[in-house]
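Chemist: I would like to see how this sequence folds:
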Amino acid sequence: MPTPRSALLALALLAGPAMAQDQNSFQQCLAGLAPTAAQRGVSADTYRKYTRDLLADTTVIDALNHQPEFTTPVWDYLSALVDQERIGDGKARLKQWASVLDRAQQKYGVDPATVVAVWGVESNYGQQFGQRPLLKSLATLSCMGRRQDYFRGEFYAALRIVQSGDITADEFKGSWAGAFGHTQFMPSTFERVAVDFDGDGRRDLIASVPDALGSTAHYLQMSHWQSGQPWGYEVKLPSPFDSKVSGRDAKRPMSYWRAQGVRLVNGSPLPDADTPAALVLPAGAQGPAFLTLRNFDAIYAYNASINYTLAIALLSDQLRGKPGMVAAWPTDDPGTSRAERRELQRLLIAHGYDIGEVDGMIGDKSREAIQQEQRKRGLPDDGRPGQRILKALRQSP
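Modeler: As a prediction, the model looks like this:
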């Protein structure tokens, strides 16, 4: 039986005046959103049922302001997302779901490796969905923090999904931002793109792998995926080179890049086709360089981050059996894989730190412990789980 709203607010009062004020403002905000929700297709009964006992989750505001794909160095971001574990697991999923992936490719034109790469990056192949109640997170983001108009649209969409019966409120859990399921669709994306690929009469990205894989292929098709075309190429730039011509939106014919002396990273000439391509330098002119094509943009539409898009692109290449990235990142302290991060956590525990579970996820406790060890050794105390501190701890008794 749901706890009455009065009791919930009483609990908030016990937690302190500031929190109680926040919760009162939150309830007032939700009441003010009801008319718009009705205009957006949410019945009065649905809105009342799923908002009357909601309390704000203010932790989502912190997450909103610290998104890792925008705040983490690219070499740290990619080292954990494109590691040997994810590559090996992805190859196993390609075999396990081959018939579904082949059917999705026939219908939508998107190759299996790209679909599986999205699955791997978004939820580690269904192992990390996120456990936040979506209605609570989206309601909070609709009333607090920045981008409230955007999150209100997602909140109304989530309520319509529950109302339709595709997904129940109890199973509707996901990330802090409202993404859910195997390939982490936002609610409005689900409404627009999700397909019933297993034929059971429901679109369910949480319990149905076929629905998730088919829906992901459909999304990329709708984002103008070009069947049979690569996402792009790692390239080698001539020296000197004017990096001002770089940028995902600054596309030029391949002949332009050939004339500039750009070559594939192995030294071979660029393809003869005069396809429009853009030069992407995720770590600046001194780091790895990529010529990206239309399919890079289709992946970018899934999550508007160069780092994220590059993770999908590089992982998909390795799932196809291609070699990994050749050029080194411009750092003297490269990132660590998830296996190395678990090793780092075990070493921190051995040095007496209480950091919780060894899971390869570097949270606040792990970062604080890393900072303390960095200070002891005269290293930059940035809390990064890099190779330098890992090697230092390996060498310590």
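Chemist: going forward, measure contacts and count neighbours with C-alpha atoms only.
Modeler: Noted.
Chemist: now the strands: where do they sit in the stretch 251-397 of the chain?
Modeler: 252-253, 263-264, 276-280, 289-292 (DSSP state E, counting those that start in this stretch).
Chemist: Pro253 against Asp274, yeah?
Modeler: Yes: under the criterion of Cα atoms under 8 Å, Pro253 makes contact with Asp274 at 5.3 Å.
Chemist: now do the shared contacts for these two.
Modeler: Common neighbours of Pro253 and Asp274, using Cα atoms under 8 Å, 6 or more residues apart in numbering, do not exist here.
Chemist: re earlier: got the strands of the stretch 251-397 of the chain as a markdown table, with distance to Gly90 and mean neighbour count columns?
Modeler: Below are the strands of the stretch 251-397 of the chain laid out as a markdown table (distance: least, Cα to Cα, whole Å; neighbours: other Cα atoms under 10 Å):
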| stretch | distance to Gly90 | mean neighbour count |
| --- | --- | --- |
| strand 252-253 | 33 | 14 |
| strand 263-264 | 26 | 20 |
| strand 276-280 | 26 | 23 |
| strand 289-292 | 23 | 25 |
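Chemist: could you dump the ones you listed to JSON lines with distance to Leu393?
Modeler: Formatted as JSON lines, those follow (distance: least, Cα to Cα, whole Å):
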{"stretch": "strand 252-253", "distance to Leu393": "48"}
{"stretch": "strand 263-264", "distance to Leu393": "38"}
{"stretch": "strand 276-280", "distance to Leu393": "35"}
{"stretch": "strand 289-292", "distance to Leu393": "33"}
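Chemist: for the comparison step, fold the sequence that follows:
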Amino acid sequence: MNKFLAALTLSLTLATPFAAAAPASIADSPEAQAFARDIAERHGFDAGSVLTQFAAVRPNASVLQLIAPPSTPAQRSWERYRPRFLNEQRINGGVRFWQDNAVALARARALYGVPEEVIVAIIGVETAYGRITGNFGVLEALATLAFHYPRRAEFFRAELEQFLLLARENGLDPLAVKGSFAGAIGIPQFMPGSQRRYAVDFDGDQRVDLAGSVDDAIGSVARFLEQHGWQAGQPVAVPAQLPGTPDAGLLQAGIRPSLRAGDLYARGIVAAAAPESTVTLVDLVSPERATEYWLGFENFYVITRYNRSSFYAMSVFQLAEEIRTAKMALAGR
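Modeler: Purely as a prediction, here's the structure:
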């Protein structure tokens, strides 16, 4: 081998260590083989068939790159995060989605107590109303993370197990299902375990189809929130005025409401909340501007069960409010 080829080979090896180290297929991983034996014993799968499916996919370097935290974490900024979801396209798209699916949304609200605008906003944030649902093979993505991402291997092995059960229960080819790089599926981006626990057949066709049925997606989002404690008719969040920087302990109390609004008022934190309300103090940090503070109620916490981020929950809430306002304006013309 001449010097140029040797140098090129070394360069490629160093640039793509995953490709050099990765097994030929998922099935070649000892952990995958043990997993196949385990679910065969506990759930009656045929281990050989599972390994045959694993042999058809390979560890996906793009999945590992997308899931990994950045080497230098980006500074949190509500100012930069908010416009990704609070924009004219998402608001107008939400109004159209509501108009097109008004019957299913009203039925979901009646059955589960979740307002139409909140259901619409979650679907809008997750997939732009079903337009962006992911093009990764779910089996490949979950298996890659289950056996080649030690940091969260336990979680993704559990989701891989749930996915194989889901596929068997619904007569799906595991190799044909597409989703996000993390294995989330369909219009509402449910992980397989959430789909098995919370999804519903809302269109009455005797199957749950979160990828193809908007009605199923609507009903499933509403039921997910209801099962996590949504309080019908109760607020989500209100803006708060502070006399200065709050005590660190108030912010460290966590995202689940545990503070009494009356106690916060006694410390100078003013908001439109009943004194006996249990709330959390939410800080929406932006390096570009002053921090924005809100009080979040139980329903705010429930939204974070979908995605454990105060930025996410506030985006859903504010998008929901904008969609509702825009729809009402149209109706009043």
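Chemist: what's the TM-score for these two chains?
Modeler: Scored against TM-score structural alignment, normalised by the length of structure 2, the superposed chains reach a TM-score of 0.83; 302 aligned residues with a Cα RMSD of 2.5 Å.
Chemist: before we move on, back to that, the strands of the stretch 251-397 of structure 1: which one's closest to Gly32 of structure 1?
Modeler: Gly32 of structure 1 sits nearest to strand 276-280 of all the strands of the stretch 251-397 of structure 1, at 44.2 Å, using Cα to Cα.
Chemist: counting neighbours, what do you get for whatever residue of structure 1 lines up with Arg324 of structure 2?
Modeler: When structure 1 is aligned by TM-score structural alignment, Arg324 of structure 2 is paired with Arg320. Neighbourhood size, Arg320 of structure 1 [other Cα atoms under 10 Å]: 15.
Chemist: contacts only, for Arg320 of structure 1.
Modeler: Contacts of Arg320 of structure 1 by Cα under 8 Å, 6+ apart are Ala113.
Chemist: shouldn't Trp69 of structure 1 be in contact with Tyr77?
Modeler: If you look again at residue 69 of structure 1, you'll see it is Glu, not Trp. Yes: contact status for Glu69 of structure 1 versus Tyr77: in contact at 6.9 Å, counting by Cα under 8 Å.
Chemist: picking up where we left off before, report the separation between the match of Arg324 of structure 2 and Asn124 of structure 1.
Modeler: Per Cα to Cα, to the nearest Å, Arg320 of structure 1 is found 18 Å from Asn124 of structure 1.
Chemist: if we can go back for a sec, overlap of the contact sets of Glu69 and Tyr77 of structure 1?
Modeler: The contact lists of Glu69 of structure 1 and Tyr77 share Asn307, where a contact means Cα under 8 Å, 6+ apart.
Chemist: packing partners for the top helix by length along structure 1?
Modeler: What stands out as the longest helix in structure 1, according to DSSP state H, is helix 17-39. Secondary-structure packing of helix 17-39 of structure 1 (3 or more Cα pairs under 8 Å, 6 or more residues apart in numbering; DSSP states H and E): helix 5-15, helix 44-51, helix 134-143.
Chemist: so which of those helices is the most packed in?
Modeler: helix 134-143 (a mean of 26; mean count of other Cα atoms under 10 Å).
Chemist: measure how far the next helix or strand after that helix is from the centre of its chain, please.
Modeler: Per DSSP states H and E, helix 134-143 of structure 1 leads on to helix 148-164 as the next helix or strand towards the C-terminus. Helix 148-164 of structure 1 sits 20 Å away from the centroid of its parent chain (Cα atoms, centre = their mean, to the nearest Å).
Chemist: post-alignment, helix 148-164 of structure 1 versus structure 2, mean distance?
Modeler: Mean deviation of helix 148-164 of structure 1 relative to structure 2 after superposition (mean Cα distance after the TM-score superposition for structure 1): 1.0 Å.
Chemist: buried residues in that helix?
Modeler: 148, 151-163 (16 or more other Cα atoms under 10 Å).
Chemist: mean deviation, the helix or strand just after it versus structure 2?
Modeler: Remark: after helix 148-164 of structure 1, the chain's next helix or strand is strand 173-174, criterion DSSP H and E. Average distance, strand 173-174 of structure 1 versus aligned residues of structure 2 after superposition (mean Cα distance after the TM-score superposition for structure 1): 0.7 Å.
Chemist: now tell me what touches strand 173-174 of structure 1 from outside.
Modeler: So strand 173-174 of structure 1 is contacted by Phe129, Gly130, Gln131, Arg132, Pro133, Leu134, Phe180, Gly181, Gln184 (Cα under 8 Å, 6+ apart).
Chemist: just the element for the residue most central in space within structure 1, please.
Modeler: Centroid check for structure 1 by Cα atoms, centre = their mean gives Glu122 as the closest residue, at 5.1 Å. Element membership for Glu122 of structure 1 (DSSP H and E) is helix 112-123.
Chemist: so which bit of structure 2 is that helix matched to?
Modeler: By TM-score structural alignment, helix 112-123 of structure 1 lines up with residues 116-127 in structure 2.
Chemist: Phe311 of structure 2 contacts Tyr81, correct?
Modeler: Yes: shown here, Phe311 of structure 2 and Tyr81 form a contact pair, counting by Cα under 8 Å, at 7.4 Å.
Chemist: more neighbours: these two, which one.
Modeler: A side-by-side neighbour count of Phe311 of structure 2 and Tyr81, using other Cα under 10 Å, places Phe311 first with 20 against 14.
Chemist: got a list of what the more buried one touches?
Modeler: So Phe311 of structure 2 contacts Trp78, Tyr81, Arg82, Leu284 (Cα under 8 Å, 6+ apart).
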